[in-house]
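Visitor: next input, structure requested:
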Amino acid sequence: MKPTSPNQTYRLATGYAFGLSDIGLVRRNNEDNFLVDDALGLAIVCDGMGGHDAGEVASTEALALFHQFIAEVDPHAFHHEPRDDPDATLPGRYSAQSDGTAPQGTHPAITVATRAVEHVNDQLYAMNRSDMRPDGRGMGTTMTGIWRQPQSATMVVFHVGDSRLYRWRDSRMLQITSDQTLYQKALDAGITVNLPGRNELLQAIGPSPMVEPEVHRLTPRPGDLYLLCSDGLHGMLSDQQIVDVLRNATPDTLATCSHQLVELAKQHGGKDNITVVLVWFDA
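Guide: Reported below is the predicted structural model:
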């Protein structure tokens, strides 16, 4: 099992990353976890759930299982990666089909990332079943990550739950992922009153036998900054408060900005665990 990553700066083949996780001011233990693997070009944030230490187990196991799956991929499968993905708009998202296959023409990295998420879900669901819960429910976790192989022009985004990925580019922040929650579903439907709670998840890894991840590709540009975070951050801060920190980010200040974001979330309540991973691309 690969351990969860320590709070430190990582030198990637295409840039830099810094990760930080904090228990917050209310929780008794930290069920968030993150992983940065410089060799694989992988960064992931997981927010576990399930009570007692189950959430911490779920997020830790999910990271280890996903990392192992990606580490065993044959890199030769991506030698002929298409270069026609300018990211003028966000590419269409791909959800796994019910038979586990990918649509014709799907990029191989999208297929691999989707299968990796499904594999993690299968394993966590089996662990829940082995705990004698007839419905298989129990511990679970969100998972939001990016995967950019060395020499690749594009990266894969994979997402389940309500942790988030943001991009800071040209002095503008864009939320890349969409929360898989009843609250977001209601907003998308135009509902503005009697909204459900913000944390009622429609998708999580582990509680159900099937999971439908959001998976798609983006083309990073030099100077792009990506923020992966748990809802302990974005649930406490407004977009503008996050922007005010990111606008000062450079490769040399990723640690400072990460700490500033965590401290701001704590100043505004710190009601949940807080995890931040900042990834800066210089190529």
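Visitor: switch to C-alpha atoms for all contacts and neighbour counts from now on
Guide: Fine.
Visitor: so residue 232 makes contact with residue 269?
Guide: No: counting by C-alpha atoms under 8 Å, residue 232 stays clear of residue 269, with 9.6 Å between them.
Visitor: these two: which is more packed in?
Guide: Of the pair residue 232 and residue 269, residue 232 is the one with more neighbours under other C-alpha atoms under 10 Å, namely 25 against 16.
Visitor: next up, for comparison:
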Amino acid sequence: MTQPTTQPTTRPTAPLRLQFAAVSDVGRVRKDNQDSGYAGPWLLSVCDGVGGAARGDIASSTAIQQLRKLDEPPTEDLLGQVAGALHRAHDRIGELVDEDPSLNGTSTTATVALFDGTRLGLGHVGDSRAYLYRSGEITQLTKDHTFVQSLIDEGRITEDEARVHPHRNLILKALDGIHEAEPDLFHIGLAAGDRILLCSDGASGVLDDRRLADILSTGGPDFAAVELVRASLEAGSSDNVTCIVADVVDGSTPVEDPPPILVGAAAELRRRTRSAKGSLFRGHRAGDTGELEPVAAEIPDDVPFAISNDPLDPEQARYAPRPPRRFVWLKRLLAGLIVLGLLWVALAAAWSWSQQQYYVGEQDGTVVIYRGLNADLPGVSLSSTYETTDVQIARLSDFDAGKVREGIDAGSLDDARRAVDNLASKQSTDTTAGG
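Guide: You can find the predicted model right below:
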């Protein structure tokens, strides 16, 4: 836990105030901490960096540095302030990527709780979480922006199955400076005795609601935060773990605000010169103050990809800026139906036009008027007999008979009838023609 450097300030009397603690640990597997957290009198926030080699620690610490500016008595527009800070964090990450292309692919989740003395204004992007523990009951306030959450919403898997799903780390929204991720924004009213928990998925991914409630039911914020981190590691979390716990207490008496707490990558980047990067967590259960030593990650044999000779860090494949492809067969079917519909419309329009065309031709030695086109497709006739005349081919000259057999195109039915009248007049004068 980072030691505060700012001096306490005295706040004006407010209906409620926060007593808070924050702990962040690299965990037993990760080589560095990509979580960042901040807890202050007016602001609680957790950011979980995504990107692996693309430096998720920079994304999370950058976001926290922008968000921590909210830690002052807020205006009435809590959600406007939270949304603005999240967008500024998003823009700042984009600026860093522009300055250093090697950071392309970095991003971070963000869960922000801005306090005004009576309620919280929450902003949320990604899969870090906020919980409310009240009167012995725990409630998840945020909703994960993840692939497995979409499967839960569709009823395809349960929450327990989501915890072991092979794609449980795939998030659909994050602050990356490129894709504009609209955050979830909402208020929650508070009462004295409430306890707030913000945590990264290193904790929520392995501890269910019952276990979280059990830990939150005991001790002060500092004790609860440490125990949540310890329990997450003991439950087998393979990720960084960050937990912020804040108690809502009566604020009728003016008090000095406790100094803010900065943890995780945001606090550690200043100390990157240290050679050892083991777990920073030191517990206090039963007097235990020994450092938890990291253990080697176990990579499943069926991991299908690698970079150089090292298995791919799941963090490098964690963020998916576009939603997963679901119901692919249905989308293809709909696309096919649309194409068929357009083709049918085009064919119907062509057929309607063809039925307004006429030509003069021959049928069984008699001159007739056809409606349609003077052409045929294999197995398809594009015309039909419209009107039979008494003009006989045999009584026409060879030239006129040949023209009729080839078909005399007419722009309209009237034009076709005039062509027949012309042939009839020739028939009556050329009585010896033909044979």
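Visitor: centre-most residue in the second structure?
Guide: residue 172 (3.5 Å; C-alpha atoms, centre = their mean).
Visitor: next one: the aligned partner of that one in the first structure from residue 208 of the first structure, what distance?
Guide: Superposed on the first structure with TM-score structural alignment, residue 172 of the second structure falls opposite residue 202. Plainly put, residue 202 of the first structure is 11 Å away from residue 208 of the first structure if you go by C-alpha to C-alpha, to the nearest Å.
Visitor: residue 277 of the first structure too?
Guide: From residue 277 of the first structure to residue 208 of the first structure the distance is 27 Å (C-alpha to C-alpha).
Visitor: circling back: how near is the residue nearest to the centre of the second structure to residue 148 of the second structure?
Guide: Residue 172 of the second structure is 10 Å from residue 148 of the second structure, by C-alpha to C-alpha.
Visitor: then residue 340 of the second structure?
Guide: Separation of residue 340 of the second structure from residue 148 of the second structure (C-alpha to C-alpha) stands at 35 Å.
Visitor: likewise residue 161 of the second structure?
Guide: Taking C-alpha to C-alpha, one finds residue 161 of the second structure at 9 Å from residue 148 of the second structure.
Visitor: which one of those two is surrounded by more residues?
Guide: residue 148 (27 against 13).
Visitor: which helix or strand contains the more buried one?
Guide: helix 147-153 (DSSP states H and E).
Visitor: buried residues, the following helix or strand past that helix. List them.
Guide: Reading on from helix 147-153 of the second structure to the C-terminus, the next helix or strand found by DSSP H and E is helix 159-162. By neighbour count on 16 or more other C-alpha atoms under 10 Å, the buried set for helix 159-162 of the second structure is residue 162.
Visitor: give the aligned range of the following helix or strand past helix 159-162 of the second structure in the first structure.
Guide: For helix 159-162 of the second structure, the following helix or strand on the C-terminal side (DSSP H and E) is strand 184-189. With TM-score structural alignment applied, strand 184-189 of the second structure matches the range 214-219 in the first structure.
Visitor: if we go by neighbour counts, what in the biggest helix by length in the first structure is buried?
Guide: The longest helix of the first structure (DSSP state H) is helix 108-130. Neighbour counts over helix 108-130 of the first structure (16+ other C-alpha under 10 Å) mark 109-129 as buried.
Visitor: now do the contacts for the alignment partner in the second structure of residue 254 of the first structure.
Guide: The equivalent of residue 254 of the first structure in the second structure is residue 221 (alignment by TM-score structural alignment). Applying C-alpha atoms under 8 Å, 6 or more residues apart in numbering to residue 221 of the second structure gives the contacts 19-21, 245-247.
Visitor: before we move on, back to that, what's whatever helix or strand comes next after the longest helix of the first structure in contact with?
Guide: Using DSSP H and E, the helix or strand that follows helix 108-130 of the first structure in sequence is strand 140-141. For strand 140-141 of the first structure, contacts defined as C-alpha under 8 Å, 6+ apart pick out 46-50, 54-55, 58-59, 62, 124, 161, 204-207.
Visitor: please enumerate the helices of the second structure.
Guide: Under DSSP H, the second structure gives helices at 56-67, 78-99, 147-153, 159-162, 201-204, 209-216, 221-234, 265-268, 328-354, 398-406, 413-429.
Visitor: how about a markdown table for these, with distance to residue 111 of the second structure added?
Guide: Formatted as a markdown table, those follow (distance: least, C-alpha to C-alpha, whole Å):
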| stretch | distance to residue 111 of the second structure |
| --- | --- |
| helix 56-67 | 10 |
| helix 78-99 | 10 |
| helix 147-153 | 17 |
| helix 159-162 | 20 |
| helix 201-204 | 11 |
| helix 209-216 | 18 |
| helix 221-234 | 17 |
| helix 265-268 | 15 |
| helix 328-354 | 32 |
| helix 398-406 | 80 |
| helix 413-429 | 76 |
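Visitor: okay, those helices, which one's buried deepest?
Guide: helix 56-67 (a mean of 27; mean count of other C-alpha atoms under 10 Å).
Visitor: how big's the offset between it and the first structure?
Guide: By mean C-alpha distance after the TM-score superposition for the first structure, the fitted helix 56-67 of the second structure averages 1.0 Å away from its aligned residues in the first structure.
Visitor: give me the helices and strands touching that helix, please.
Guide: Applying 3 or more C-alpha pairs under 8 Å, 6 or more residues apart in numbering; DSSP states H and E, one finds that helix 56-67 of the second structure makes contact with strand 35-39, strand 43-50, helix 78-99, strand 107-108, helix 265-268.
Visitor: and that helix with strand 43-50, angle?
Guide: 160 degrees (axes from the mean of the first three to the mean of the last three C-alpha atoms, to 10 degrees).
Visitor: so how far is helix 56-67 of the second structure off the chain centroid?
Guide: 21 Å (C-alpha atoms, centre = their mean, to the nearest Å).
Visitor: which outside residues touch that helix?
Guide: 33-38, 45-50, 85-86, 88-90, 92-93, 106-110, 112, 176, 265-267.
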